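# Fold the stuff below for me.
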Amino acid sequence: MSLQATPLPVRPDGRQSPAALAVATGVRRLLAAQGCASVTELTLATGRRADIVALTPAGCLWIVEVKSCLADYRADGKWGEYRAFCDRFFFAVPPDFHTGLLPAETGIVVADAFGAEILREAPEQRMAGARRKAMLLRFAHVAANRHHALVDPAAAFGWMD
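Coordinates of the predicted model:
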């Protein structure tokens, strides 16, 4: 019996607009180039979903909130709740977004579907140890389960993330 590697299709989950998906793609490419692992739409303990959560090579957790346009940014006030679940918090926006409107206490990433650039580093605010452990476990479980679903789509999974 011969096993051959078959490319696995990775499809968007349908929650994002095409503009938001393009920004998220560029951000994840930047993160990967920096040696980070990332997952999208990670549910936090509050029930909110973070757009992108990245685990850096040093073990830090970053949350990147994707905003596809000014209306998207103005309509969403929940991003402040995410700060307690990461060591650094960034907004990621498309190149035509006026970044001067974003809060000074956040990092800024400008991205399109091909790549991204960090315009402003996010200040570091380390999480408490217990929350860090919970976030790392959540990240690991979700990433592993999503990978398993890709390589074994017939498996029955009792998780939604």
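# going forward, measure contacts and count neighbours with C-alpha atoms only.
Will do.
# can you pull the buried residues of stretch 14-27?
Neighbour counts over stretch 14-27 (16 or more other CA atoms under 10 Å) mark 19, 20, 21, 22, 23, 24, 25, 26, 27 as buried.
# Spatially nearest residue to the fourth one, not counting backbone neighbours?
To tie it back to what came earlier, the one meant is residue 22. residue 113 (4.1 Å; CA to CA, 6 or more residues apart in numbering).
# again, but for the last one
Counting by CA to CA, 6+ apart, the nearest residue to residue 27 once its immediate chain neighbours are dropped is residue 116, at 5.4 Å.
# any idea what that neighbour is structurally, helix, strand or coil?
strand (DSSP: H, G, I helix; E, B strand; the rest coil).
# Just give the number of residues close to it.
Other residues near residue 116 number 23, with proximity taken as other CA atoms under 10 Å.
# Looks like it contacts residue 30 (just checking).
Yes - using CA atoms under 8 Å, residue 116 is in contact with residue 30, at 5.6 Å.
# Now do residue 145 against residue 139, distance only.
Distance, residue 145 to residue 139, by CA to CA, to the nearest Å: 10 Å.
# Looking at these two now, which is surrounded by more residues?
For the pair residue 145 and residue 139, the greater number of neighbours falls to residue 139 (22 against 14), based on other CA under 10 Å.
# Now do the same contact list for the more buried one.
Contacts of residue 139 were listed using CA atoms under 8 Å, 6 or more residues apart in numbering, and they are 39, 42, 53.
# which element is it on?
Assigned by DSSP states H and E, residue 139 belongs to helix 129-151.
# Alongside the first, I'd like the structure of this one:
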Amino acid sequence: MIPATPPILPPTPGQLLARGVSRHLIGHDFMPLTEFVPAPGLRVDVIALGPRGEIWVVECKSCRADFVADRKWQGYLDWCDRFFWAVDADFPAELLPGETGLIRADAFDAEILRMGPERRLAPARRAALTRSLARTAARALHGLRDPRHAMG
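Just a heads-up that it's a prediction; the model follows:
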């Protein structure tokens, strides 16, 4: 018996921002993954691997309340070379810490307004994180090609 297909829900505002950010990053030769778990208890909205192995994390905030409720973002700094916030044109950008990157995004594209400062990952962490990104991407691709045997 083939399991029932779950209903397709419309994307959330944060998912729409992540899509625009991902499209923009691909234009810079960064390969993004969304909703990636770098460590237990953390889930980044977008993580992207650059052409020289650099790793960027982007947190998408769709409204002021979403930003204020986020108490984990500083934990993401240990998992990337650069950290960015992605917000839409209506978001009050003055709320965001000035020592982080800033991306203005919508569902279709984005623009980097402020580059996040570089904090180079330790080589061992970079290697482990890169392997995890590769395995997660391969699992996602397999799930698209063979949903019945997708690995959890």
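# Can you lay out the buried residues of stretch 14-27 of the first structure as JSON lines showing distance to residue 154 of the first structure and secondary structure?
Supplementary listing: these in JSON lines, determined by distance: CA to CA, whole Å; DSSP: H, G, I helix; E, B strand; the rest coil:
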{"residue": "19", "distance to residue 154 of the first structure": "31", "secondary structure": "helix"}
{"residue": "20", "distance to residue 154 of the first structure": "30", "secondary structure": "helix"}
{"residue": "21", "distance to residue 154 of the first structure": "27", "secondary structure": "helix"}
{"residue": "22", "distance to residue 154 of the first structure": "29", "secondary structure": "helix"}
{"residue": "23", "distance to residue 154 of the first structure": "31", "secondary structure": "helix"}
{"residue": "24", "distance to residue 154 of the first structure": "28", "secondary structure": "helix"}
{"residue": "25", "distance to residue 154 of the first structure": "27", "secondary structure": "helix"}
{"residue": "26", "distance to residue 154 of the first structure": "30", "secondary structure": "helix"}
{"residue": "27", "distance to residue 154 of the first structure": "30", "secondary structure": "helix"}
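# which one of the residues you listed sits closest to residue 72 of the first structure?
residue 20 (9.6 Å; CA to CA).
# Give me the residue at the spatial middle of the second structure.
Here the mean C-alpha position of the second structure is nearest to the C-alpha of residue 46 (CA atoms, centre = their mean), at a distance of 0.6 Å.
# picking that back up, the residue nearest to residue 22 of the first structure -> the second structure?
Following TM-score structural alignment, the counterpart assigned to residue 113 of the first structure within the second structure is residue 107.
# Its match in helix, strand or coil?
Classification of residue 107 of the second structure using three-state DSSP returns coil.
# Just give the number of residues close to it.
Using other CA under 10 Å as the criterion, residue 107 of the second structure is surrounded by 18 other residues.
# Please apply the same query to residue 131 of the second structure.
For residue 131 of the second structure, the tally of surrounding residues (other CA under 10 Å) stands at 12.
# and it, how far is that from residue 118 of the second structure?
When distance is defined by CA to CA, residue 131 of the second structure is 21 Å away from residue 118 of the second structure.
# I'd guess residue 90 of the first structure is in a helix, am I close?
No - Residue 90 of the first structure sits outside any helix when classified using three-state DSSP, being strand.
# re earlier: was I right to think the match of residue 113 of the first structure contacts residue 14?
No - if you go by CA under 8 Å, residue 107 of the second structure and residue 14 don't touch, sitting 9.1 Å apart.
# Need the residues touching each of those two.
Both residue 107 of the second structure and residue 14 lack any common contacting residue under the criterion CA under 8 Å, 6+ apart.
# Who are the contact partners of the aligned partner of residue 92 of the first structure in the second structure?
Matched by TM-score structural alignment, residue 92 of the first structure corresponds to residue 86 in the second structure. Contacts for residue 86 of the second structure were tallied using CA under 8 Å, 6+ apart; they are 17, 18, 21, 58, 59, 60, 61, 102, 103, 104, 105.
# Now distance to residue 11 of the first structure too, for the buried residues of stretch 14-27 of the first structure, in JSON lines please.
Output for the buried residues of stretch 14-27 of the first structure, formatted as JSON lines (distance: CA to CA, whole Å):
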{"residue": "19", "distance to residue 11 of the first structure": "15"}
{"residue": "20", "distance to residue 11 of the first structure": "14"}
{"residue": "21", "distance to residue 11 of the first structure": "11"}
{"residue": "22", "distance to residue 11 of the first structure": "13"}
{"residue": "23", "distance to residue 11 of the first structure": "15"}
{"residue": "24", "distance to residue 11 of the first structure": "13"}
{"residue": "25", "distance to residue 11 of the first structure": "12"}
{"residue": "26", "distance to residue 11 of the first structure": "16"}
{"residue": "27", "distance to residue 11 of the first structure": "17"}
